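K.L.:
I would like the atomic coordinates for the input below:
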Amino acid sequence: MEEFFGSKKYKTANAKVSESCPSNIALIKYWGKYENQIPANPSISYTLSQCKTNTEIEFLADEKFSVQTFLSSTEEKKFAEKIEKYFKNIEAFLPWILKGKYIIRTENTFPHSSGIASSASGFGAIAKCLMEVDDLFCGKAEEDFKLKKASFLARLGSGSACRSLYNGLVVWGETKEVEASSDLFAVAFPSKDIHSIFKNFNDWVLLIHEGEKSVSSTVGHGLMTTNPYAERRFQEAHENFSTLKEILKVGDLKRFIQLVEHEALTLHAMMMMSEPAFILMKTGTLAVINKIWDFRKETDLPLFFTLDAGANVHLLFPRNKDEDKIKEFIIKELLQHTQNNGVVKDVMRF
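P.N.:
Next up, the predicted model:
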């Protein structure tokens, strides 16, 4: 898209900016991608509220291009190498970006390896910072353009990061179901088309496994290129999007639960049917899922789950008169399946 190319004149100077960006959890999963972080199917996510990355970027204009990164005050040289590569990849869109030294200080409000996408919030925060620096060097851009370009830049660092730039339900990937949707950046799902029941949700993340995942998301996406069920999966995602749009409009919570859980299990099924195959769930993951199903059958209370590409479980439930009963069940029956009684409590950000 030509409007994203860095054609404006600029003048650099020392600068220091800071931004925050939350993580997000996908309901319809993006799994499989093409070159330049183009998704193989559209996805939709909830943006979280408390789980976020806070980032400060200091730009020193008179020094040779380099990147120095600190995570919670500890220098991370491997991350610096990753960011250097990222900056080189986006020079066409920010022509000043290789003209100085960067000192990046970042910290997450949630634990590492928690099943919360730190790459999404991390690259989202960096992209927002870069747009602030771009304002200083090239003149202030319109807010809508700035947000769209930040989402575009974040995508080139981590695909799902493009969704973290918006509140509420967020769409990434071109679909006929959402006007102006794009493979290049995310857009907010129209709030007017979302029933009020879906606008006030809890997301409690059970930390079943706090170590590194057995396979990275990058490798997992790559395995879809040879997965014999990939094309059917991509088609199903489009079909589920159409179904979800109707569900969101009418407020059908039971069908919402069914679809979200199906999407989570499909993601893991794709990994189990890849070559090589990976089983990302742990014993505790399965125990939690079965207990959720039993609890819902016995009480008819709307506690349900989604999963990322790992063992940890995102527990989703509305913030309403029944939530105390659900929280009591979680604490009494589900925490025992975590590694260290670990749970991260958050809510959706609208």
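K.L.:
alpha carbons only for contacts and neighbour counts from here, please
P.N.:
OK.
K.L.:
count of neighbours near the closest residue to S160 other than its chain neighbours?
P.N.:
Leaving aside its sequence neighbours, S160 sits nearest to A120 (CA to CA, 6 or more residues apart in numbering; 5.6 Å). Residues within reach of A120, counting by other CA atoms under 10 Å, total 27.
K.L.:
give the contact list for A120.
P.N.:
If a contact means CA atoms under 8 Å, 6 or more residues apart in numbering, then A120 has P22, S23, N24, A154, S158, G159, S160, A161, C162, R163, S164 as its contacts.
K.L.:
quick one more, to check against the first:
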Amino acid sequence: MTEKDFIPKEYSAVVEEGKVTWQSPSNIALVKYWGKKENQIPANPSISFTLDSCQTTTTLHFQKREKSDSFEFELFFEGERKESFRPKIQKFFERIEEYMPFLKDYSFKIETSNSFPHSSGIASSASGMSALALCLMSLEKKLDPTMPEEYFTRKASFLARLGSGSACRSIEGELVAWGEHNGILGSSDLYGVKYTHQVHENFKNYQDTILMVDKGEKQVSSTLGHDLMNGHPFAEKRFQQAHENLDLLKEVFETGDLSAFIKTVESEALTLHAMMMTSQPYFLLMKPNTLEIINKVFDFRERTGLHLCFTLDAGANVHLLYPEKEKKESLDFIQTELLQYCQNGQYITDKVGKGAKQLA
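P.N.:
Predicted coordinates:
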């Protein structure tokens, strides 16, 4: 599909007012998206596990009004008006207006909340922007009741991407790929696609425990981080590496090779941070406790032969991934040896989930 396929023709129904609620999860990338072109197009393909309990719930109230030259919306985060979110939503509406021409026909009230602490290192923009995109798609489906389900899902991912790149991977589960890649069926730069190739039993109900090393605001925004890849001395090699690692993971998912999974996923995490450390300006996003945890994970694997591994987003917090059948031993280790490195001992236990869902 092309961008033009998401520009609607005339709507067949009239909708005066109403509300809709969606719950959408965050996701954790295994192959990282880092670097983008214009209009939120990724410089390299990525693939992620959709999470289950780390999610955003968003209710969109809409009321028909006289068409205006401006967008009309108010936003509440966890019950309180949140003016600081306003510029992001304004920019999102501006980006998607061509594809949702009804936006200026309505006044909106957006109520949103997270199941995890804000600024905790969970990708809240992914869950938040995907939930909002789904709410807007539900309104569009009321205006166009004949809309096919597949189109609804694909356009929701397309719109979510224009709010936050990684948000396009939060619409579906359990594995979602984004970015054109020769080895993945239907992959696109415009939206995420559910990974439909063979996945071994080893990866069913895969676990993710998130260790909150540093709950502060991001040291560097995602937008700035991606921009630093423009002119980066290692950018082209990195983009090539992402394609190669996706090929490796495709084989890993088929065979269930957990050792190869660990090697690829941890390399991806460290490469992301290496890109930040070698950019201009450069950033050190890991904290001493991040490194302590990583070394403890190495020791644990060597000592036990189990398959606990780490991955990182662009921050200090650590996602620990492990198979469901090794949950007890891995959690025991985390709780007895790693919580001392977390801010106030805080962590979140999660697992791979099925994607977003509409609430009654």
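K.L.:
all strands for structure 2, in order.
P.N.:
Ranges of strands in structure 2, per DSSP state E, are 17-31, 36-37, 41-42, 46-64, 72-77, 80-81, 106-114, 175-178, 192-194, 207-211, 309-312, 318-322, 347-351, 357-359.
K.L.:
of all these, which one is nearest F6 of structure 2?
P.N.:
Of all the strands of structure 2, it is strand 192-194 that lies closest to F6 of structure 2, at 14.6 Å by CA to CA.
K.L.:
so where is the closest one in structure 1?
P.N.:
Residues 186-188 of structure 1 are matched to strand 192-194 of structure 2 when aligned by TM-score structural alignment.
K.L.:
contacts for that stretch?
P.N.:
Residues contacting stretch 186-188 of structure 1 (CA under 8 Å, 6+ apart): 148, 151-152, 162-163, 166-173, 180-181.
K.L.:
thinking again about what came up before, and the strands of structure 2 as CSV, adding distance to G121 of structure 2 and mean neighbour count?
P.N.:
Listed next are those as CSV, based on distance: least, CA to CA, whole Å; neighbours: other CA atoms under 10 Å:
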stretch, distance to G121 of structure 2, mean neighbour count
strand 17-31, 11, 24
strand 36-37, 21, 16
strand 41-42, 21, 22
strand 46-64, 11, 23
strand 72-77, 17, 17
strand 80-81, 21, 12
strand 106-114, 13, 20
strand 175-178, 20, 28
strand 192-194, 22, 28
strand 207-211, 9, 25
strand 309-312, 9, 24
strand 318-322, 9, 25
strand 347-351, 11, 18
strand 357-359, 23, 14
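K.L.:
turn these into CSV, columns for distance to L134 of structure 2.
P.N.:
Shown next, in CSV, are the strands of structure 2 (distance: least, CA to CA, whole Å):
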stretch, distance to L134 of structure 2
strand 17-31, 7
strand 36-37, 23
strand 41-42, 20
strand 46-64, 9
strand 72-77, 16
strand 80-81, 21
strand 106-114, 13
strand 175-178, 17
strand 192-194, 14
strand 207-211, 25
strand 309-312, 27
strand 318-322, 27
strand 347-351, 22
strand 357-359, 8
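K.L.:
L338 of structure 2: which of those is closest?
P.N.:
strand 207-211 (8.2 Å).
K.L.:
corresponding residues in structure 1 for that closest one?
P.N.:
Alignment note (TM-score structural alignment): strand 207-211 of structure 2 is matched to residues 202-206 of structure 1.
K.L.:
what about that stretch, how far off from structure 2?
P.N.:
Mean deviation of stretch 202-206 of structure 1 relative to structure 2 after superposition (mean CA distance after the TM-score superposition for structure 1): 0.5 Å.
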